[in-house]
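Undergrad: for reference, the sequence and a predicted model appear below.
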Amino acid sequence: MGQIYDFIYNLLPYLGMWLYGFLRSLGLSEEAVFLVVGLIKAFLLANFGLIGFAILTYVERKIVARFQDRLGPNVAGPYGILQPVADGIKLLTKEDTMPAGADRWVYNLAPLIIATCALAPLVVIPFGPGAIGADLSIGVLYVLAVGSGALVGVLMAGWGSNNKYALLGAFRAVAQLISYEIPAVLSVVVVVMIAGTMSTVGIVQAQDVPYLFVLPVAALAFLLSGVAEVGRTPFDLLEAESEIVAGFHIEYSGMKFALVFLGEFVHALVVSALFAVLFLGGWRGPWLPPYLWMLIKMSVGIFLFFWLRATLPRIRIDQMLNLNWKFLTPLMILNLIGVALVDKGLRAAGVSGGMWAAGLFLFNMAMLIGALALPGYLGRRARMAALAAEAEAEAVEAAMAAH
C-alpha cells in the first residue's frame, strides 16, 4: 500500500524521468532533450489554462445561478455541460470587426498580450512535488512581474480602439490594477520574509503551519487585492456597463474578445493557485495525493470569487480607491514592519514551531481588530461632530428668528 501511495505521490516526477530516458534513448543530445521537455511542459500548462477557462465559465454560471435560485445553462448537452463548446463555436463564427481609425497593430496585439500574461505565471505554480514548469529561485517575483504585464495590454486595447469610452475604461482599469498591486506586493513580501525564499516550491515546503493561520492579515489583503486585480465583483469597474459601456474591450468581438475573456478567467485561476501556494500550504496535506490537494485548495479560492460575485453589489470607484489607499496600503505597511519585529523578537527568544506561529497569529489578529475598530471610531466621531455642528446651526437660526 505504501508503494502505491509513493508512486501516486511522485507520479509526475516518475513520468518526467521516464520521458527523459525515452528521449535520450532516441539519441537526442542533452540540449535537445531539455528543449523537447520544455515544449511539452509549455503545451500542458497552456492547455491546463485553456481547459480551466472553459470549465470555469460553466461552473461560474451554475454556481451563480444556484445563488440566485436559477438553473443556469441547461440546454447544450446534459445539464448544460456543452455550453463552453457552444460558446466557443459562437465566438469562432462571429464577425471579426475593427473600428474605423483604430491603430491596427496595437488593437490586434492587445488581446494576445492580455491572454499571454495571464497564462505565463502558470510556469512557476507547483501542482505537486516535482510538478512544476520551472522552479525559479525568484518564482514569486516572476509571477508579480509577468502578471502585471496585462496592464500594458489593457492600455493598448483602450488606446488602439479609437473609442473614447474604451480609452476611459482603460485609464480606469490601469488606475485600479496599479493601485491594488501595492498591497498585493506587500502581502507577498511578508510571506517571502517569513519563508526566507522567493521560490514557490520553497514557500510551500516552509509551511509546516499554513500561513493563513500565521499571517491572516497578509492573506486577507492578498485575497482582496487579487479580486480587484482580476476585476471581479465588487471591484468590476473595469467593465461597468452602466458607466463606460463595458470598458476597455467594448470594440472587440469574436476570438479577440474571447482572448480578453480568457485573460480574466485564467488570471482568477492564477490568483487562486498563488493564494493556495502562499497561504494554504500548496500541495501539502494528509492522505490524499498532492495534486488533488492543490486542486482542492485552488477550488476554494475560485469558489470565493464566484461567491462574492453572487453576493455583493458593485462599489463606486472613489470607494474602491479609498479602500486601497486609505486602508489596505497603510495596513500592509504597518503589518510588514510589525511582523518583521515580532518574528525577530520571537526567534531571538528561542520561540519556534507552534508557539512561534501562535505568536504571529495573535499579533495579526490584534492588528486586524485595531484596523477594523479605528475606522468605526473615527466615523462615529465625525458623525457626532456633524450632529453638534447641525445643532449649533439650528440654535443660531432659532436665536435669530426670536430677535
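TA: Nice, I can see it.
Undergrad: from now on I want contacts and neighbour counts done on CA atoms only, so please keep to that.
TA: OK.
Undergrad: what about Phe222, how many neighbours?
TA: Number of residues near Phe222 (other CA atoms under 10 Å) recorded here: 28.
Undergrad: to clarify, my last question referred to Trp325.
TA: 15.
Undergrad: show me the contacts for it.
TA: Going by CA atoms under 8 Å, 6 or more residues apart in numbering, Trp325 touches Ser179.
Undergrad: now for Arg347: which residues touch it?
TA: Neighbouring residues of Arg347 by CA under 8 Å, 6+ apart: Trp356.
Undergrad: flag every buried residue along the host helix or strand of it.
TA: For Arg347, the host element (DSSP states H and E) is helix 329-348. Along helix 329-348, these residues count as buried under the neighbour rule (16 or more other CA atoms under 10 Å): 329, 331-332, 335-336, 338-339, 343, 346.
Undergrad: could those residues go into JSON lines alongside distance to Asn163?
TA: As requested, those are exported to JSON lines (distance: CA to CA, whole Å):
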{"residue": "Thr329", "distance to Asn163": "33"}
{"residue": "Leu331", "distance to Asn163": "38"}
{"residue": "Met332", "distance to Asn163": "37"}
{"residue": "Asn335", "distance to Asn163": "42"}
{"residue": "Leu336", "distance to Asn163": "42"}
{"residue": "Gly338", "distance to Asn163": "47"}
{"residue": "Val339", "distance to Asn163": "47"}
{"residue": "Asp343", "distance to Asn163": "51"}
{"residue": "Leu346", "distance to Asn163": "57"}
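Undergrad: then this one, side by side with the first:
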Amino acid sequence: MANFLYILNLICQVLLIIVPLLIAVAYFTLAERKVLSAVHQRQGPTLVGIFGLMQPFADGLKLFLKEIVIPSSANTIIFLLAPILTFMLSLVSFAVVPFEYGMVFADLNVGVLYLFAISSLGVYGIIMAGWASNSKYAFLGALRSAAQMVSYEVSLGLIIICVILCVGSLNLTEIVLAQENIWFVIPLFPLFIMFVISALAETNRPPFDLPEAEAELVAGYYVEYSAMSFALFFLGESANIVLMCCMVTIFFLGGWLPILNVPVLNWIPGSLWFGIKVSFLLFVFVWVRAAFPRYRYDQLMRLGWKVFLPFTLAWVFIVSAILIAFDWLPTLGLPV
C-alpha cells in the first residue's frame, strides 16, 4: 500500500509539471501568432473560441486526426523514434527547474550538469530524423541544426561557468538564492545578452533559423514528417524555448525572487514572479522573430566561434580574477 501511494504521489508530481507545461507551450504558439499579427497590422486567429483562445486545441486536434505518412525509402523505426526522443528530452529537462523555493521535482546538486546532459542529447533526435528520412533536404537541415546547436552550446557553457563561479554551486535553487541582494543580470550584463542570443541559436529561432529555412531547405530536418510526428517535433522545440527562458530567469533574473525587494510585493507568489519573467522573455523571442532578418550560415558560425567563444572565455578569466582578488584582500589587511 505504501509503495502504491508513493508511485501515485510521484505520478501526480509529474503531471503537475507536464500538464501546465503543455498548456503553456500551446498558448505560446497562439501568443506568437497574435504578436506577429499585431506587428503585421492584422488580427491573427480569431474564429475558434473567444478571441481565438481555442485555436491551439483545434490545431492539435487536426494534427492528431491526420494520417502519418512515412516515406517508402525511410528507416521506419528510427523515423518514428526521432520525434518521440526529441519530445521526451524536452519534458524531462524540467525535472530540475525550481519554479519557487521547494517547488521542484528533483532538487539535484548537479542540476546544471543535468540540463547540459539533456540538451546535448537533443542533437541525436535531430540527426536521427534527418538521416532516417532518406531525403537530401532533411539530411542537410539536420547537419546544419546539429552544427549550430553544438557550436552555441560552447558559449552557453562558458557563460554558465561564470555564474557558477559567482555562486559556488551547481544547484539551481542555490543559484537563485544567491541573487537575493542583486540579480546577476546587473554585474554580468554582457553575458546576459550573449546568453539570450545563444539561446535563440540553440533553439533554432529567428534570426538563426537556418536549419528550417523555408526558401532553401523546405522546413529542414522534419520536412518528411506529418500529423502527430510533426506535432511532437513542434512541441519539443517550443518546450525547449520555454526551458531556455526558464534558464535565463534562473541564472540572471533572480528566478522566483520579486523584482523589487520591498515588503509590498512579497504577497505575490514566487511562482507568479517566475511566470512573469519567463513570459517577458518569450515575448522577446517573438519580437526578435518579427524584427530581424535571417543570418547567412557563415555569419551564424562566425558569430559563434569568432565572437562569442573568445569573448565568453575572456569573461571566465575576468570573473575568476575578480573573485580571487576579493578572496586575497582580507589576507592583505585591505577592506572588502
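TA: Looks like it came in fine. This structure is a prediction, so every number in the text was calculated from the model and none was measured.
Undergrad: could you get me the TM-score between them?
TA: Once superposed, chain against chain, the TM-score is 0.94 (TM-score structural alignment, normalised by the length of the second structure); 325 aligned residues with a CA RMSD of 1.5 Å.
Undergrad: hmm, back to that, which members of the buried residues of helix 329-348 of the first structure are the farthest-apart pair?
TA: The distance between the two most remote of the buried residues of helix 329-348 of the first structure (CA to CA) is 25.5 Å, for Thr329 and Leu346.
Undergrad: residue range for the helix holding Arg347 of the first structure in the second structure?
TA: Alignment of helix 329-348 of the first structure against the second structure: residues 309-328, by TM-score structural alignment.
Undergrad: now do the SS call for the alignment partner in the second structure of Ile315 of the first structure.
TA: Correspondence of Ile315 of the first structure to the second structure, assessed by TM-score structural alignment: Tyr295. Three-state call for Tyr295 of the second structure (DSSP: H, G, I helix; E, B strand; the rest coil): coil.
Undergrad: over to Leu170 of the second structure?
TA: At Leu170 of the second structure the chain is in coil, as set by three-state DSSP.
Undergrad: what is the burial count for the residue nearest to it when sequence neighbours are not counted?
TA: Distance criterion CA to CA, 6 or more residues apart in numbering; nearest residue to Leu170 of the second structure, sequence neighbours excluded, is Val110 at 5.0 Å. Val110 of the second structure is flanked by 13 other residues according to other CA under 10 Å.
Undergrad: what's the distance between Trp105 of the first structure and Ala157 of the first structure?
TA: As judged by CA to CA, to the nearest Å, Trp105 of the first structure and Ala157 of the first structure stand 10 Å apart.
Undergrad: ok, those two, which is more surrounded?
TA: Legend: neighbour count by other CA under 10 Å for Trp105 of the first structure and Ala157, higher for Ala157 (33 against 10).
Undergrad: tell me the counterpart of that one in the second structure.
TA: When the second structure is aligned by TM-score structural alignment, the residue opposite Ala157 of the first structure is Ala129.
Undergrad: Thr197 of the first structure too?
TA: That one, Thr197 of the first structure, aligns with Ser169 by TM-score structural alignment.
Undergrad: what is the nearest of the buried residues of helix 329-348 of the first structure to Leu274 of the first structure?
TA: Proximity of those to Leu274 of the first structure (CA to CA) peaks at Met332, which lies at 18.3 Å.
Undergrad: tell me the contacts of the closest one?
TA: Counted by CA under 8 Å, 6+ apart, Met332 of the first structure has contacts 183, 186-187, 217-218, 221.
Undergrad: quick one: which of those residues sit in strands?
TA: Judged by DSSP state E, strands contain none of those.
Undergrad: ok, these in the second structure: which stay?
TA: On the basis of both residues aligned by TM-score structural alignment, their matches' CA atoms under 8 Å, what survives of the contacts of Met332 of the first structure in the second structure is 183, 186-187, 218.
Undergrad: now, which of the residues you listed sits nearest Asn162 of the first structure?
TA: For these, the residue nearest Asn162 of the first structure by CA to CA is Pro183; the value is 32.7 Å.
Undergrad: find the nearest non-adjacent residue to the closest one, please.
TA: Counting by CA to CA, 6+ apart, Pro183 of the first structure lies nearest to Thr329, which is 5.2 Å off, once chain neighbours are set aside.
Undergrad: same question for Val190 of the first structure.
TA: Distance criterion CA to CA, 6+ apart; nearest residue to Val190 of the first structure, sequence neighbours excluded, is Leu336 at 5.8 Å.
Undergrad: roughly how far apart are the one you found and Ala371 of the first structure?
TA: Look at Leu336 of the first structure and Ala371 of the first structure: by CA to CA, they are 14 Å apart.
Undergrad: residue contacts, Thr29 of the second structure?
TA: When contacts are counted by CA under 8 Å, 6+ apart, Thr29 of the second structure is found next to 56, 238.
Undergrad: that one pairs with which position in the first structure?
TA: Under the alignment (TM-score structural alignment), Thr29 of the second structure maps onto Thr57 of the first structure.
Undergrad: Gly270 of the second structure too?
TA: In the first structure, the residue paired with Gly270 of the second structure is Pro290, using TM-score structural alignment.
Undergrad: now the match of Ile315 of the first structure: how far from Arg289 of the second structure?
TA: Distance of Tyr295 of the second structure to Arg289 of the second structure, given as CA to CA: 12 Å.
Undergrad: Tyr225 of the second structure too?
TA: 24 Å.
Undergrad: re earlier: so the residue nearest to Val190 of the first structure makes contact with Leu186?
TA: Yes: using CA atoms under 8 Å, Leu336 of the first structure is in contact with Leu186, at 7.1 Å.
Undergrad: does the nearest residue to Phe7 of the first structure once chain neighbours are set aside count as helix, strand or coil?
TA: Residue nearest to Phe7 of the first structure in three dimensions, not counting chain neighbours: Tyr14, with 7.9 Å by CA to CA, 6+ apart. Classification of Tyr14 of the first structure using three-state DSSP returns helix.
Undergrad: hang on, the earlier thing: compare Tyr225 and Arg289 of the second structure (neighbour count), which wins?
TA: Ranked by neighbour count (other CA under 10 Å), Tyr225 of the second structure and Arg289 place Tyr225 first, with 23 against 19.
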